Structure formats: structure tokens, C-alpha cells
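Novice: Predicted model and sequence follow; I will ask about them next.
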Amino acid sequence: MHRFSLEDLPDAMAEFARALECCERPEAPYALLKAMNRVVPFQIAMSVVYRRDANPIYVCDTFQEGQAKRALQRYIASTYVLNPVYNAYLGGLKSGIFRITELMPDAYFDSGVYKNLEIHMHDDEELGYRTPGWPAGMEELIVAIETPEGALAEFSLSRLARNGGYSEACIEDMRRMEPLIGAIFRRYWAHARRGHIEEKGASLNQLFGEFGKETLSPREREVAQLILKGHSSESISGNLAISIATVKTHRQNLYAKLGVSTQQELFSAFLHSMHKRQAAEQPSR
């Protein structure tokens, strides 16, 4: 693919200028995508804003097919909870340009939650799975943008891996533009976020946080959440700054308290609690 050069700079700056000029209008995210495409070409893109207390907010996408659009809706409704970007945000991810594989936990592919959240395992996919309907065989470059209220915007830029994916040089080109991209988006978001209606009901993240609340100690709940999200004992040890032996003790204790004996049974217990909570929130007829 074409590599960004100084000769491309005037056209790219013109696109960024147009994005800045319309930053108070709904078309601003699309204008920003057009500008980014001048720097690092991609085939498809989508953008959401992650929040700690609710499902992501949809910003924009360039998907053409109805199936892909439905996959994005499914992602926002449920499978986002597995996404490395979302979980990195919960862990304190800051603004930056990242390959999505840089953000994955070490035991990501072993998480049994995959089997229950309407996703399909694919060995040829970058993350090892794909939400049904999501375009196949893509490599993702992530543009992460912090917002003043503590949310995190994600622009996911995808292109076919078989065409070479993203080189280090491409990523460096985008990093040079990162401050400008972030400034334009934050100005857009300052106006756009006012029009979003807060969703009612508990988010999946809240359901994760409340799982085992009446049974487990706070530390055991932290360990359980990390197990569910695909972290190994070694990764949990590093995240919580405790020894691996302590992690294993917590795992044994929480299994005993929840009446489970395997990781898959833990996933089933979580799903049961999630469905029970969601059913309780349904309005009575």
C-alpha cells in the first residue's frame, strides 16, 4: 500500500482542516476518518466511546453490509466486554496508537466466555474470534483518545491482513498525527455527548463487578473478574501485585464459595447471575 510522504502532507492537512471546521456537526467523525485515511489507508473503520458505567456509545462506522452493521450492534450490546481495548481502558489505557494485539491479556484465547457471548472462534483472526457478521481477515489499528469526562474513544481502523497489514512505519506516521486527531475529536465530543441518552439498566461491566458480591471477598471478586476476562495466574499476579501462590489460594477459595470446580463452571455461574439480573430489570407487563 502507498506510504505517507511529505508530498501527501498538504492533502492530509486539508482533510484535517475540514474535520476541524465541521467538528460541531454530526459528520465530523467521518471527516476525521477521511483525514486519517490520508495518513494510513484502511478499508473499514468504526468508532465507539467506552464508559465505565454503561455500554459503549456508538459514534460512526463505514460498514456497507447489513450483516456487518448488525455485528456492530451486537458488539455494543454484549461482546465489547471481551475486547482488549475496552479492558485496557478499564485498566487505565491512555491516548495513543496501538496494534490491537498489544492490548490483549496473556491468556486471552482461553477465556470460556467466548462460548457464550455469540462469537465464533477463528484461528486466522487477529484476536482468535469474530463476532458473527464482522468482516473477516482484518488487521486492526487502534486510535485511542481520552476525553475530559474520563471516557475513552476508540477508532478501529481495519485493513486486510493478506495485503500486508500495518507496518511500523505506518504506525509511526499515525502517531505523529495523534495530537491533532485527539484535539479534533475532543472538540467534536464536547458537543456530541450532550445528545446521547444514558442507557438504563446495568452494563456488562457492572455485572462483572457485582458477580459474587454477596459471597466473595473483594479480592476474590477481583481475581474472579480477571479469570473471566482471560488472564492467567501469572497475569493476575502482576495486575493485583500479589504472589502466584496467593492467586491460586484465592482461586480455590472462590471456587469453593461459588460451588464450582472448573473455569467453565465459573463462566456458567457468571452467565446465570447476569441473566438473572437482566431478567429482574425487565419491566413487568
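Specialist: Good, I have the coordinates. Numbers count the residues shown, from 1 in each chain.
Novice: rest of the way, CA atoms for contacts and neighbours
Specialist: Noted.
Novice: any chance you could map the helices in the stretch 1-150 of the chain?
Specialist: Listed in chain order, the helices of the stretch 1-150 of the chain (DSSP state H, counting those that start in this stretch) span 9-21, 28-39, 66-77, 84-90.
Novice: quick one: which of those helices is nearest residue 135?
Specialist: The stretch from these with the least distance to residue 135 (Cα to Cα) is helix 66-77; that distance is 6.5 Å.
Novice: what distance separates the closest one from the middle of the whole chain?
Specialist: Once both centres are worked out by Cα atoms, centre = their mean, to the nearest Å, helix 66-77 turns out to sit 14 Å from its chain's centre.
Novice: Please name every helix or strand in contact with that helix.
Specialist: Helix 66-77 makes packing contacts with no helix or strand when contacts are defined by 3 or more Cα pairs under 8 Å, 6 or more residues apart in numbering; DSSP states H and E.
Novice: Which positions within that helix qualify as buried?
Specialist: Of the residues in helix 66-77, those with enough neighbours to count as buried (16 or more other Cα atoms under 10 Å) are 68, 69, 70, 71, 72, 74, 75, 76.
Novice: So what touches that helix?
Specialist: 55, 56, 57, 58, 63, 131, 132, 133, 134, 135 (Cα atoms under 8 Å, 6 or more residues apart in numbering).
Novice: What is the nearest of these to residue 27?
Specialist: Using Cα to Cα, the contacts of helix 66-77 come closest to residue 27 at residue 58, 13.5 Å.
Novice: For the closest one, list the residues it contacts.
Specialist: Residue 58 makes contact with 47, 48, 49, 76 under the criterion Cα under 8 Å, 6+ apart.
Novice: so which of those is the most crowded?
Specialist: In terms of neighbour count, residue 47 stands highest of the contacts of residue 58 at 23 neighbours, by other Cα atoms under 10 Å.
Novice: is it true that that residue touches residue 63?
Specialist: No - taking Cα atoms under 8 Å as the definition, residue 47 is not a contact partner of residue 63, at 11.2 Å.
Novice: so residue 46 touches residue 64, yeah?
Specialist: No - with contacts counted by Cα under 8 Å, residue 46 stays clear of residue 64, the gap being 11.5 Å.
Novice: rewinding a little: can you convert the buried residues of helix 66-77 into TSV and add a column each for distance to residue 96?
Specialist: Conversion of the buried residues of helix 66-77 to TSV gives the following (distance: Cα to Cα, whole Å):
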residue	distance to residue 96
68	26
69	26
70	28
71	26
72	23
74	26
75	22
76	22
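Novice: this is the other structure I want to compare:
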Amino acid sequence: MALNQILSLQEVVNWNMVLASLFDRQLENGLPGLLSDAMKQFIEHDTFILKAYDHGSDLPIIISHDIPAHRHYQYFEIYFASAYKDDPLLDKLRYDGTGSVIQINASTCSLKNSAYYRTYYEDLHLHDEIDILLPVAPRQSLVLSIGRRGGVAHEDELATLSSVYPLIECLLKNFWKQRSVKQDAHLMPHSIETRLARFGEELLTVREREITRWMLQGKCTKEIARLLEISAQTVKVHRRNIYAKLGVNTELQLCSRFAATVLPSPYEGNSKHVAQWSGR
């Protein structure tokens, strides 16, 4: 079929209307959610999370998501507490850094035998996770993760996703570049190192903030003592003071407090924002 015949198909005309709406709003805060809504028309999914990773740090920054508040504990607080260290996605980010689409499910990795599955992934009740990796700077990547509860993605869905990868890349790179220029007070600076360093700055001493930063990165008391060249007992005293000042009792609650400072509000879909494609 000739290109002009393909472009005249009603399904393609409708899809072009979706594209026009996305490009028209690519610099708006709601772009990731609008993009997720549009993608549901060719690859089914129940959730989306847009994350930014600074290479060299395993902790992401959550840029946008549609996870309801009552699910934040399963999705974010447990993840920030320790699960992130075992995330299979990190291997791809550490050793590759190129743009790609990867799947994380029981068939694509030894998920069910892993600590990541037992302590985190199982409670999300997902059958499939598709991660779209988008390098945006020499040492920085965006990852758009979509989760499915109704089975793994079919080959034709993944093929369509690969075909529109350049579109997703263009939209999200422009979106991210605009946010970086604006220096939005809520989401910037986007370095996870800066966020960790500033956490608790109004309540904690410099040393306490330093110890808190290592705790949030999963370091135990002995490791922190070795890194700071102080005794383990001194670290324990600081930990008690940190907990008291921040009003928490456990390391998980500390991570929850940190997560609450970096999570944006969930995206609420609105069918009026993006034209609907009736191609499937």
C-alpha cells in the first residue's frame, strides 16, 4: 500500500490528531500522563511512572506517576527503603546507558527467585513491567515504566512500541529540557545527590544530614562508621537523634519521609486532554 493511501486511512488520521495534541502540550507538566493515555491505545497498561536517573546513583527521582496515594507504600516507600538496590533495571542503566525498551517479568529474568520479587515486586501484583530507557544527557537517563496486571505484553504491542520509540524520545526529551530550563522549585534541582544532601536541612545538623544521606542509600551503621571514620557507637547516637528530630522510629519510616518530599502528585487522566484513537 502506498504511503498516501496509508496516511488517508481513518485510523491514521485519528492517530495523527493524538500526535498533534501531544506535541502541542509537550512542555506542560501533564505531558507524561497524556503520553501514557495515548500509549494505552496500542499497548495496554495499568500504571506509569516517569523516573530520572543520574548515572552513578541507583536512587531515581520520580518525575510523574499515576499511582494512587493508598498504593504509595508498596510502590515507593518500600522501593526507596531498600528494594531499589536489587532492581533488575539498574543493570541495564549501569552497563549500557543507551536507549532501549526492556521487559521485567518472570520470563525475561529470574524474578521469582530474587529478593527483589519477594520483598517488593510480588506486592505490586504486576504481570509485566515495560521500561523505556531514554538517555537525556551524558550521565543522565529518563525511564518511563509502564506496569501491566493483565498478563505480559504481546509481540505486536512491543513491535508497535519500538516503532514509536523516536516519538516518545522526542516528546520526553523536550519535556525534560524545558523543566531543566525552568528550574521548577518543586522538582529541581534534579540531581538525586542534591536532594539527599538537602533532606532534613531545617532540622538536622550537618553531621546528622551526612549520616541520614548514607542511611537513605542503604548503608548500615558499620558501613557509615567506616565511611566517616567515626565509631559505630557514635553513629548509633546520631541515628537516635535523627529519628527523634524527624519524628520517625525506623529506617523504613525515614525512607517514607524522604519519599514524601520527592513524589509529585499523581497524574489524573482526562480523556478531553488527548484525542482518542480508534485504531484497535
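Specialist: Yes, it's here. Computed from a predicted structure; not experimentally measured.
Novice: just to revisit the earlier point, who has more neighbours, residue 46 and residue 64 of the first structure?
Specialist: Each of residue 46 of the first structure and residue 64 has its neighbours counted (other Cα under 10 Å); residue 46 has more, 19 against 9.
Novice: Tell me the residue in the second structure aligned with the more buried one.
Specialist: Residue mapping for residue 46 of the first structure onto the second structure gives residue 49, with TM-score structural alignment as the criterion.
Novice: Looking at the second structure, name the residue matched to residue 190 of the first structure.
Specialist: Taking TM-score structural alignment, residue 190 of the first structure has residue 177 as its aligned residue in the second structure.
Novice: Which strand or helix spans that match?
Specialist: helix 165-182 (DSSP states H and E).
Novice: what's that helix in contact with?
Specialist: With contact meaning Cα under 8 Å, 6+ apart, helix 165-182 of the second structure is reached by 22-23, 26-28, 31-32, 35, 134, 136, 188-190.
Novice: Buried residues in it, which are they?
Specialist: For helix 165-182 of the second structure, a neighbour-count test (16+ other Cα under 10 Å) marks 165, 168, 169, 171, 172, 173, 175, 176, 178, 179 as buried.
Novice: Could I get the residues you listed in CSV, plus columns for distance to residue 242 of the second structure?
Specialist: CSV is the format used below for those (distance: Cα to Cα, whole Å):
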residue, distance to residue 242 of the second structure
165, 45
168, 42
169, 41
171, 41
172, 38
173, 38
175, 37
176, 34
178, 36
179, 33
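Novice: hmm, back to that, out of the contacts of helix 66-77 of the first structure, which comes closest to residue 165 of the first structure?
Specialist: Looking at the contacts of helix 66-77 of the first structure and their distance to residue 165 of the first structure, the nearest is residue 135, at 14.7 Å (Cα to Cα).
Novice: Show me the strands in the stretch 51-200 of the first structure, by range?
Specialist: Ranges of strands in the stretch 51-200 of the first structure, per DSSP state E, counting those that start in this stretch, are 57-61, 96-99, 120-121, 129-130, 138-146, 152-160.
Novice: Residue 268 of the first structure: which of the ones you listed is closest?
Specialist: Ranking the strands of the stretch 51-200 of the first structure by their distance to residue 268 of the first structure (criterion: Cα to Cα) puts strand 120-121 first, at 17.9 Å.
Novice: which strands and helices sit next to the closest one?
Specialist: Using 3+ Cα pairs under 8 Å, 6+ apart as the contact criterion, the neighbours of strand 120-121 of the first structure among helices and strands are strand 129-130.
Novice: List the contacts of residue 60 of the second structure.
Specialist: The neighbours of residue 60 of the second structure, taking Cα under 8 Å, 6+ apart as the test, are 51, 52, 53, 54, 192.
Novice: ok, so what distance separates it from residue 120 of the second structure?
Specialist: Applying Cα to Cα, to the nearest Å, one obtains 16 Å for the distance of residue 60 of the second structure from residue 120 of the second structure.
Novice: all helices of the stretch 151-280 of the second structure, in order?
Specialist: For the stretch 151-280 of the second structure, helices defined by DSSP H, counting those that start in this stretch occupy the ranges 155-163, 165-182, 192-198, 206-216, 221-228, 232-246, 251-262.
Novice: Any chance of CSV for these, columns distance to residue 106 of the second structure?
Specialist: Formatted as CSV, these follow (distance: least, Cα to Cα, whole Å):
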stretch, distance to residue 106 of the second structure
helix 155-163, 16
helix 165-182, 24
helix 192-198, 30
helix 206-216, 29
helix 221-228, 33
helix 232-246, 38
helix 251-262, 27
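Novice: so which of the ones you listed comes closest to residue 116 of the second structure?
Specialist: Judged by Cα to Cα, the one of the helices of the stretch 151-280 of the second structure that comes nearest to residue 116 of the second structure is helix 251-262, at 16.1 Å.
Novice: The closest one aligns to what range in the first structure?
Specialist: Here helix 251-262 of the second structure fails to align to any part of the first structure, judged by TM-score structural alignment.
Novice: Determine which residue lies closest to the centroid of the second structure.
Specialist: Taking Cα atoms, centre = their mean, the centroid of the second structure lies closest to residue 51, which sits 2.9 Å from it.
Novice: JSON lines please, covering the strands of the stretch 51-200 of the first structure and showing distance to residue 237 of the first structure.
Specialist: Putting the strands of the stretch 51-200 of the first structure into JSON lines (distance: least, Cα to Cα, whole Å) gives the following:
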{"stretch": "strand 57-61", "distance to residue 237 of the first structure": "32"}
{"stretch": "strand 96-99", "distance to residue 237 of the first structure": "24"}
{"stretch": "strand 120-121", "distance to residue 237 of the first structure": "27"}
{"stretch": "strand 129-130", "distance to residue 237 of the first structure": "26"}
{"stretch": "strand 138-146", "distance to residue 237 of the first structure": "26"}
{"stretch": "strand 152-160", "distance to residue 237 of the first structure": "26"}
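Novice: Cheers, nothing more for now.
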